[in-house]
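J.: Okay, sequence plus prediction incoming.
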Amino acid sequence: MFSFTYFYFPANNSPQKTEFSIIQTIHCVFDLRLMRCRNSQGLPLLLFTCLLFSYYYTCWHRTQYINEGLPDALVVGVKKSGTGALRSFLKFHPDMNFNTGEIKFFNHPWNYLRGYRWYVNQFEPRTKRGQIRVEKTPEYFHFESLTRLIWLMNPKLKVIVVVRDPVKRTISDHTQETVSRKYGGTIEQKLLDRFGNIDPTSELLAPSLYAKHVKRFLHFFPRDQLHIVDGDSLIKNNPSIELRKIEQFLNVSNYFTTDKFVFSQEKGFYCFNATNNSQTCLGQTKGRKQTPVDDRVVSKLKHFFKRHNQEFFDLIGSESFDWR
C-alpha cells in the first residue's frame, strides 16, 4: 500500500526494478535525511520534492494576483438562519463582489487542496475598482478545524455571522434534511437520547451552539472584525435595517435604503425592488412550512439552549434578540 514500482539506471546502465515507498520518502524529506536515503530512492525523492515545490508555487504562492483576489469578508454561517437571503440582497450592492454560490473552499478537502489560486478563480471579476469581495459558506461556522485555516488566509478578514432563534433554526435544519431526503428519521430520533433527553452530541444541534463557535472565532479574530446579524429581523422586518449595519461594518457606501424593499403578500417576506422597479424575491424553498414538532420536544430544546444563549449574549455584549 502507498507504494509503486519504477525502473532506474545505476552506473552499469542496467535497468533495476525497485519498490518505492511514498511514506518512507516523505519521512526522508521532512526528517532532512536526504543524504541517508538509499540510492534507489534518489530519483523518486527528487521527483517528489520537485512536485511538492511545483504544487506550492502553482496553488499556494501568494502573488499579487492572489492577494488581491482573496475575499475581504466571509459570511460563515449559520445555516438555516438567513444566509441565503443575506447573499441575495448583498449581491446588489455596487461596492460588493459576491460569489454566485457556496464555494466550500475550507470545508471541502478536495477544494482546499487546489489552493488559493483555485479559490480566487471561483469569484466573478470585480466590476469596479475597490469592491469588497465577499464569500458565503455557512458550514465554515461550526467545523472547528476551519477557523485557523481562515485566519491563516487573512488575519484582517471581516467575519459575518447570521443567527436566529436556535430552536427554530434546529427545526428548520431538520425540515431541510427531510425535504432533501439527505438524512432519514424523525427529529426525536436525531435529538433525543434513549432516556428522552436532549443529546448534546447531536449533529443537528451543533450549528445552534452559537457561543461555542463564536468563542473560537474570537480566539483568532478581534471583536471588531466579527459582526452578528439578527436573521429573524432580516427576514421579518425591512432588510435595510440589518443591511445598513453590515454596510457600516464593511465600510462601504449606504446603498440599502428602506424604499429598496417591498413586502410581498404572496411570498410573505420582503423582496428587493431594483432600480427598474422589477422585484427580486427569494426562491420557492425559502419560507417553507416547518415540519410539525411535538411541543414537549420544543420545550426541551428551549431549556437546553437557555444556558448556551446567555453565554452567547455575554460574548457579543448584546441581548437584543427576540429569542433571548
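T.: Thanks, I have it. Numbers count the residues shown, from 1 in each chain.
J.: drop to CA atoms for contacts and neighbour counts, all remaining ones
T.: OK.
J.: Tell me how far the spatially most central residue of the chain lies from residue 216.
T.: The residue lying closest to the centre of the chain (C-alpha atoms, centre = their mean) is residue 140, at 2.7 Å. From residue 140 across to residue 216, the span is 12 Å (C-alpha to C-alpha, to the nearest Å).
J.: Second structure follows, compare the two:
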Amino acid sequence: MSYQHFDIIDTNLTTLARYVIVSDSRIRGTLLASVLTVSFLCCYMCITLYQDSVTIYVKQDCDIDRYNVSDLQRKFPRLFIIGFGKSGTYALTKSLQMHPSIIGKEAQEIKYFDYLYSNGLCWYIGQMRDPGPSQFMLEDSPSYILHCSIVFPRLTEALKHFNLGLSDLKFIVIVRHPIVRAISDFVHWKLHKPNNTKSFDDMAIDSKGHPILKFGSTSKSRYSFYIKQCLEFVPSNQICFVNGDMLKTSPVLTMNKLEKCLGLPSNISSDNFVFNRIRKNFCFIKNSEIECPSTSKKGRPHPKITRRTADILMKFYEPYNKELYEITGEDYGWDYNYDEIDIAD
C-alpha cells in the first residue's frame, strides 16, 4: 500500500467525520464508532508498512553472502587512502585515478568503517563502481587514520565475506608540514563555523603558551601518534607514505615513487599534469581532459600566525616528527621551516 492510498483514506475519514457532526443523534454513535475503527486499522497498517520496510532493508544488508563472491571481490577496495585530511588527499586521489590500473568509487570520502558503519556492508559495496578486469578499487577516507582501533577490526570482519584478508590490501598515508596542515584544517573548519571570530593563534595556543589538543586542527598533525596505532593492525610494508609537500611541487616524481610502493607499473608522467600559473597549483589531465581543483574548495588563503605560535607548535611537534622520520625512513625537513607559513611578525 502506498502513501497515496493513505492520503485518500485520510480524506474520506475527514468527510465521514463531518457527516457524523451534522447527522441525526440516532446514527451519530454508529458512525463515530466506524470512524474510530477505520482510524485504528489505518494506524496499524502504517506501523506494519514501516516495520516491513525496515525489515527488508536489514535483510538485504545481512544477506550479502548470497551474492557472487567473485563479483564482490572485484568491487571491494584494495587500496585505501586513510589519512591525513588537509594534507593533499584530493590531489593524491585524482593523481592515482589517472593510473589505468586504479578506479575510484562513486562518492567522495565514504567514511563507512568509522562514521557510517550502521549503513551496512551492502550499502558500502553499492558505493563502488565496477572495475575493469585489471583494475583495483580505491577508497579515500582520510578520517580512518584517526580511528584505527575501530576501523581495522571492522575492516577485517568485512573482508571475511569476500575471502580476503588485510594482507590483500595496501594503505596510503599522506602527510605535509604539520603546521601548514593544521592551518589548512582550521580554514576548512571556519567555513562551518562562520560565527566563530577567534584566530588560529587563539584556537591553537592557550593563555599559558601550551598547544590546545582539544582543538582538532592542532591534534591531528601528531602524525606518528595515529600511525603507531595503525601499525598495531598492519605491518609498515603494507603502508605507502606520501610527502604531501612534494606532491604539490613535484607530482610526477612523487607518484612514480608511490607506484613503486604499490607494486604498479610506472604509468603516470608529465603528460598527466599541467601547472596553473595563476592559481599556482597543478591540474590533472586524463583522456585529454583537464581538471583543476575547485577554487571554492581548494587553494583557500591561509591566515597569518605569530612566530610565537609557530615556535610553540614546532617544538610540540618535534618528537612526533622524529618518530615519523624513523617510521618512514625519510626526513621531511620540517623542523623550524616556515617557508610555507605566513608569519605576522
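T.: In hand now; what should we look at? Source: prediction; values computed, not measured.
J.: And for the alignment partner in the second structure of the residue nearest to the centre of the first structure, nearest residue in space, chain neighbours not counted?
T.: Residue 140 of the first structure maps onto residue 144 in the second structure, with residues paired by TM-score structural alignment. Leaving aside its sequence neighbours, residue 144 of the second structure sits nearest to residue 82 (C-alpha to C-alpha, 6 or more residues apart in numbering; 5.0 Å).
J.: The one you found matches what in the first structure?
T.: Using TM-score structural alignment, residue 82 of the second structure lines up with residue 76 in the first structure.
J.: State whether residue 282 of the second structure is indeed within a helix.
T.: No - counting by DSSP: H, G, I helix; E, B strand; the rest coil, residue 282 of the second structure is not part of a helix but strand.
J.: Look at it and say how many residues are nearby.
T.: When neighbours are defined as other C-alpha atoms under 10 Å, residue 282 of the second structure has 21 of them.
J.: How about residue 201 of the first structure?
T.: 12.
J.: any idea how far it is from residue 81 of the first structure?
T.: Distance of residue 201 of the first structure to residue 81 of the first structure, computed by C-alpha to C-alpha: 21 Å.
J.: in the first structure, what residues pair with the strand or helix carrying residue 13 of the second structure?
T.: Per DSSP states H and E, residue 13 of the second structure falls inside helix 3-22. Under TM-score structural alignment, the alignment places helix 3-22 of the second structure onto no residue of the first structure.
J.: ok, residues contacting that helix?
T.: The contact list for helix 3-22 of the second structure, computed with C-alpha atoms under 8 Å, 6 or more residues apart in numbering, reads 28, 31, 32, 35, 39, 42.
J.: Name the next helix or strand downstream of that helix, please.
T.: Later in the chain than helix 3-22 of the second structure, the nearest helix or strand by DSSP H and E is helix 25-62.
J.: At which residues are the strands of the first structure located?
T.: Ranges of strands within the first structure are 3-8, 16-21, 73-77, 96-98, 132-136, 158-163, 226-230, 261-264, 269-273, 279-280, based on DSSP state E.
J.: Let me have those in JSON lines, adding distance to residue 286 of the first structure as columns.
T.: Shown next, in JSON lines, are the strands of the first structure (distance: least, C-alpha to C-alpha, whole Å):
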{"stretch": "strand 3-8", "distance to residue 286 of the first structure": "50"}
{"stretch": "strand 16-21", "distance to residue 286 of the first structure": "52"}
{"stretch": "strand 73-77", "distance to residue 286 of the first structure": "16"}
{"stretch": "strand 96-98", "distance to residue 286 of the first structure": "20"}
{"stretch": "strand 132-136", "distance to residue 286 of the first structure": "17"}
{"stretch": "strand 158-163", "distance to residue 286 of the first structure": "16"}
{"stretch": "strand 226-230", "distance to residue 286 of the first structure": "17"}
{"stretch": "strand 261-264", "distance to residue 286 of the first structure": "13"}
{"stretch": "strand 269-273", "distance to residue 286 of the first structure": "10"}
{"stretch": "strand 279-280", "distance to residue 286 of the first structure": "13"}
